[in-house]
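1. pasting the structure only:
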């Protein structure tokens, strides 16, 4: 009974996705039988950079941070996964190892699909593949939009522009403010802005004094 309920839940989720919905019903049924669901605690790692690329994840609830590190252990990139997203996308066609670390930012739920199954449907189902490419194109557009906001020579201005990006892409309305629904650490804001944590912190302090943002318990709210 539990397995049947999970299969129905997974089928409903897949049918609600613009790309998976293009699969034949028989294929959706088959996938619902191989997909697992997992609840992940806040702070729990989902996979490590350089782990074998064995699974792709579909975000059901919660938020996940993806980030990469260089050989010196410094964080070089960071991005955020919200419900309905598929991750990771980089390497999904033929990558052998994950290019990122993934950690849950709150109690989250994901569906886990073996990468061999994902690659199989990409190869054999044209309509799905075209729709999945549109998903990837949308993510690329978001990445380009962030890149455009970090070309300014002023580090402080880059931080402000990245905050604008976070407001546009992630913030949700709560009464009279818009709030990013997950924690943004100063070191993450610094990486996104290609600057230092000290500069990111000073910009946040200035914007608080300008009554443009609130920053409590690592949660950013836009006034």
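-> Good, I have the coordinates. Please read all numbers here as calculations on a predicted model, not as lab measurements.

2. contacts, neighbours, all on C-alpha from now
-> OK.

3. would you list every one of the strands in this protein?
-> Taking DSSP state E as the criterion, the chain carries its strands at 36-40, 45-47, 55-61, 64-69, 75-81, 86-87, 101-104, 108-114, 172-174, 177-179, 213-216, 219-222.

4. and of those strands, who's closest to residue 187?
-> Among the strands of the chain, the nearest to residue 187 by CA to CA is strand 75-81 (8.7 Å).

5. what residues does the closest one touch?
-> 59, 63-70, 87, 188, 191-192 (CA atoms under 8 Å, 6 or more residues apart in numbering).

6. Second structure follows, compare the two:
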């Protein structure tokens, strides 16, 4: 289901994305004039694999899951997108269809920027173009790093990396945060089974690195050890 109520967050959407920093007032106004904001409920799809769109999407509020289904119909989570992240750029730049599903995991606000105006502004603004190239390069680096993480690193290191990611991205109070996805999705994200994930979480808790509380609440007890486990 798609839910496209306008939410009027165009201006604040642009401000939270590094790509658009450095634009002058006229350039920002041009982008803002072709930016639309839409609200999605949990479980709604922004787009599905194989669909086409002519927009760049920005997460303003909420959480997005990018995923694909393998030949057996099993879901593989590719990436989680947090406020400030942009997506849909490959379909936009290559004039191709989306390679994955984009699903809202909670009440989410998305801003979409029309292709023609975006590319026109990009062409006229070398600073913005450089920011965009750097952002794409960083995205490719993170994708390569994640593939290496899944193929070469042990489950403990993958899990430690993801806990640190959530610790950075979601609301944290007293070193506590709620896992933004169910444990079965977390297992998919790090390329393991739910049973193995539960054992590793228990092991982390027994080592007093984290505490696992009710309703998916994690408390980080030893951040330095967690970083060591993650190889950081």
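-> Everything's here; your move. In this text, all values refer to a predicted model and were calculated from it rather than measured experimentally.

7. TM-score for these two?
-> Here the TM-score for the pair of chains, by TM-score structural alignment, normalised by the length of structure 1, is 0.79; 211 aligned residues with a CA RMSD of 2.7 Å.

8. Just put the strands of structure 1 in JSON lines and tack on distance to residue 16 of structure 1 and mean neighbour count.
-> JSON lines is the format used below for the strands of structure 1 (distance: least, CA to CA, whole Å; neighbours: other CA atoms under 10 Å):
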{"stretch": "strand 36-40", "distance to residue 16 of structure 1": "17", "mean neighbour count": "16"}
{"stretch": "strand 45-47", "distance to residue 16 of structure 1": "24", "mean neighbour count": "16"}
{"stretch": "strand 55-61", "distance to residue 16 of structure 1": "12", "mean neighbour count": "21"}
{"stretch": "strand 64-69", "distance to residue 16 of structure 1": "21", "mean neighbour count": "21"}
{"stretch": "strand 75-81", "distance to residue 16 of structure 1": "18", "mean neighbour count": "16"}
{"stretch": "strand 86-87", "distance to residue 16 of structure 1": "13", "mean neighbour count": "18"}
{"stretch": "strand 101-104", "distance to residue 16 of structure 1": "23", "mean neighbour count": "22"}
{"stretch": "strand 108-114", "distance to residue 16 of structure 1": "14", "mean neighbour count": "20"}
{"stretch": "strand 172-174", "distance to residue 16 of structure 1": "22", "mean neighbour count": "12"}
{"stretch": "strand 177-179", "distance to residue 16 of structure 1": "26", "mean neighbour count": "18"}
{"stretch": "strand 213-216", "distance to residue 16 of structure 1": "35", "mean neighbour count": "16"}
{"stretch": "strand 219-222", "distance to residue 16 of structure 1": "30", "mean neighbour count": "20"}
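
9. So which of the ones you listed is nearest residue 144 of structure 1?
-> strand 75-81 (12.7 Å).

10. Give me the mean distance between that closest one and structure 2.
-> Between strand 75-81 of structure 1 and the aligned residues of structure 2, the post-superposition mean distance stands at 1.9 Å (mean CA distance after the TM-score superposition for structure 1).

11. Pull the contacting residues for residue 174 of structure 2.
-> residue 219.

12. let's see 10 Å
-> Residue 174 of structure 2 makes contacts with 219-221, as judged by CA atoms under 10 Å, 6 or more residues apart in numbering.

13. same question, residue 90 of structure 2
-> 56, 96-99, 136.

14. repeat that with 6 Å
-> For residue 90 of structure 2, the contact set (CA atoms under 6 Å, 6 or more residues apart in numbering) is empty.

15. Would you confirm that residue 61 of structure 1 contacts residue 84?
-> No - using CA atoms under 6 Å as the test, residue 61 of structure 1 is too far from residue 84 to be in contact (8.1 Å).

16. Nearest to the spatial middle of structure 1, which residue is it?
-> Closest to where the C-alpha atoms of structure 1 average out (CA atoms, centre = their mean) is residue 81, at 1.7 Å.

17. need the strands of structure 1 in JSON lines with distance to residue 142 of structure 1, can you?
-> As requested, those are exported to JSON lines (distance: least, CA to CA, whole Å):
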{"stretch": "strand 36-40", "distance to residue 142 of structure 1": "26"}
{"stretch": "strand 45-47", "distance to residue 142 of structure 1": "23"}
{"stretch": "strand 55-61", "distance to residue 142 of structure 1": "18"}
{"stretch": "strand 64-69", "distance to residue 142 of structure 1": "15"}
{"stretch": "strand 75-81", "distance to residue 142 of structure 1": "10"}
{"stretch": "strand 86-87", "distance to residue 142 of structure 1": "15"}
{"stretch": "strand 101-104", "distance to residue 142 of structure 1": "19"}
{"stretch": "strand 108-114", "distance to residue 142 of structure 1": "22"}
{"stretch": "strand 172-174", "distance to residue 142 of structure 1": "17"}
{"stretch": "strand 177-179", "distance to residue 142 of structure 1": "19"}
{"stretch": "strand 213-216", "distance to residue 142 of structure 1": "23"}
{"stretch": "strand 219-222", "distance to residue 142 of structure 1": "20"}
